[in-house]
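> Provided below for reference: sequence and predicted model.
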Amino acid sequence: MNGTRRGPRVVFWRHGQTSWNLEGRFQGSTDIPLTGTGVAQARRAARLLAALGPDAIIASDLRRAADTAAELAAVTGLPVSHHEGLRETYAGVWQGLTNDEIQRKYGEDYAAWRRGEPVRRGGGELETEVADRAVPVIQAAVAELPTDGTLVVVSHGGAIRTSLGRLLGLEPFHWESLGGLSNCCWSVLGRGGRGWRLLEHNAGTLPQTVIGDDT
């Protein structure tokens, strides 16, 4: 696979399971740790991702992402660079609430957000503002990669989706078309002739070379 790649590759890896994931609570920028299952998920995924031969690891400084990244660092020997810019969307008063609680208390804002309107959920950040802070961190790390290098970005579901949407050149309204990532699954971008292209999404196995008319 490495012999056919051209240009950098970016692996977006979501953190492992937390107790708030299990309870269906909006985590946002709240610093919630991994569960034991989350740690096990990270260790399993790290062994797979290490086979890609990553050249650099960057991560959100929230501990659920930082601890996930640490598992890959332990396998590869690479250092992890932590960045506040890769944190999950700050969602103000929505943080800590379940989906049902949010709909009950903030139904109009929730409905507008689901329609794709720009909403400061809970008085927090717009999705475009998350991309504004996350994407430059990713681009700076990509610029430091060797030719055909691989960067692993360890972050959060919302922050990853906004970053993917921005890098793929999608309008913000269409970012929701990128389905969410399961805990400790990943998406992969590769550089194509017209910019970034989505190679894998919500994967839990190693990316495979695509052989076909579109390569």
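Thanks, I have the structure now.

> going forward, measure contacts between C-alpha atoms and count neighbours the same way
Noted.

> Just the residues contacting whatever helix or strand Asn202 lives in, thanks.
Counting by DSSP states H and E, the element that carries Asn202 is strand 195-203. Contact partners of strand 195-203, identified using Cα atoms under 8 Å, 6 or more residues apart in numbering, comprise 167-168, 179-182, 185-191, 207.

> Do I have it right that Arg120 meets Val93?
No - distance between Arg120 and Val93: 10.6 Å, which falls outside the contact criterion (Cα atoms under 8 Å).

> Who has more neighbours out of the two?
Comparing Arg120 with Val93 by other Cα atoms under 10 Å, the one with more neighbours is Arg120, at 18 against 14.

> quick one on the thing from earlier: top of the contacts of strand 195-203 by neighbour count?
For the contacts of strand 195-203, neighbours were counted using other Cα under 10 Å, and Trp186 has the most, 28 neighbours in all.

> How about Glu171, nearest residue that isn't a chain neighbour?
The shortest distance from Glu171 to any residue that is not its chain neighbour, by Cα to Cα, 6 or more residues apart in numbering, is 7.4 Å, and that residue is Gly165.

> ok, second structure coming up, stack it against the first:
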Amino acid sequence: MPDKDAGTPRVFLYRHGQTEWSKSGRYTGVSELELTEDGVQQVLASGKMIVGSGKLIDPSNIAHVYISPRRRATQTFDIAFNDADKQSLKDAEKVSETDRLSEWNYGQYEGLLTREIRALRKEHGLDTERPWDIWRDGCESGESPEEVTDRIDNLIQEIRSIHRGNMHSENPCDIILVAHGHLLRAFTKRWLGYPMEFPLSLMLEPGAVGVLSYQHHSIDEPALLVGYGFPLQE
């Protein structure tokens, strides 16, 4: 039986590789950190497996690559794609950096661990009835869930304008997002129409790739691909 959703446009969520702070669990928003050596190897491994002609992320099928302006994200794109594919995409004006993919602005919580954030908020007289939850409470002097929602929704609207009218692969329509752990999980919630505080537990390892798409070739049925079949490699 043929796959009823074959050829539907996809959005690939490419998380940057490991940094020293992601390794230790410290919240990393605006700070500029390089990938660790393990982080470089994570991206090299995923890129070698799924990026390239005839692979899951085939440059010939890409409509646009959106990249967070943070160094760890741009470094990930540089490693995952070979030089020829990067140049071809750039020459076709299919690559851009956008603040809409910047990691959540953690404000006073930048560089802290979750337990340190909760202790700080307790000192500030917050969370007397329940523990801090970034999806509901946001960050002091940083972004609220509503602010993150607004910039993600703006990008989703732009992506859907590319996908609309191309739901059966009429034109190359895959979108690549190279960004961050919290931001890409937030993007997934909004793609599916859930508010930030909706209790949808999502995991995305450093250097890993998630996939979003649509059901029934319908722009009105955004979906999360929880499993994906890989192309046969020659």
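On my side now, so go ahead. Everything numeric here is computed off the predicted structure, so don't read it as measured data.

> Quick one: the helices in structure 1, in order.
When assigned using DSSP state H, the helices of structure 1 occupy the ranges 19-23, 36-50, 63-76, 99-105, 107-114, 127-143, 157-167.

> Measure how buried the residue nearest to Ala111 of structure 1 when sequence neighbours are not counted is and give me the count.
In this structure, Ala111 of structure 1 finds its nearest non-sequential neighbour in Gln103, 8.0 Å apart by Cα to Cα, 6+ apart. Summarising burial for Gln103 of structure 1: neighbours were counted as other Cα under 10 Å, giving 15.

> Tell me how far the one residue sitting closest to the centre of structure 2 lies from Glu37 of structure 2.
Relative to the mean C-alpha position of structure 2, the nearest C-alpha, by Cα atoms, centre = their mean, is the one of Leu184, at 3.3 Å. Using Cα to Cα, to the nearest Å, we find Leu184 of structure 2 at a distance of 23 Å from Glu37 of structure 2.

> residue contacts, Cys184 of structure 1?
Applying Cα under 8 Å, 6+ apart, we find Cys184 of structure 1 in contact with Trp13, Arg14, His15, Gly16, Gln17, Gly38, Gln41, Ala42, Ala45, Gly204.

> What is the equivalent residue in structure 2 for Val135 of structure 1?
Taking TM-score structural alignment as the alignment basis, one finds that Val135 of structure 1 is matched in structure 2 by Asp153.

> ok, now Ser81 of structure 1?
Ser81 of structure 1 maps onto Ser96 in structure 2, by TM-score structural alignment.

> Its match: neighbour count?
When neighbours are counted by other Cα under 10 Å, Ser96 of structure 2 registers 12.

> Does it touch Val65 like I think?
Yes - Ser96 of structure 2 sits in contact with Val65 when judged by Cα under 8 Å, with a separation of 6.4 Å.

> Can you tell me the closest non-neighbouring residue to the residue nearest to the centre of structure 2?
Beyond its immediate neighbours in the sequence, the residue positioned closest to Leu184 of structure 2 (Cα to Cα, 6+ apart) is Leu13, lying 6.6 Å away.
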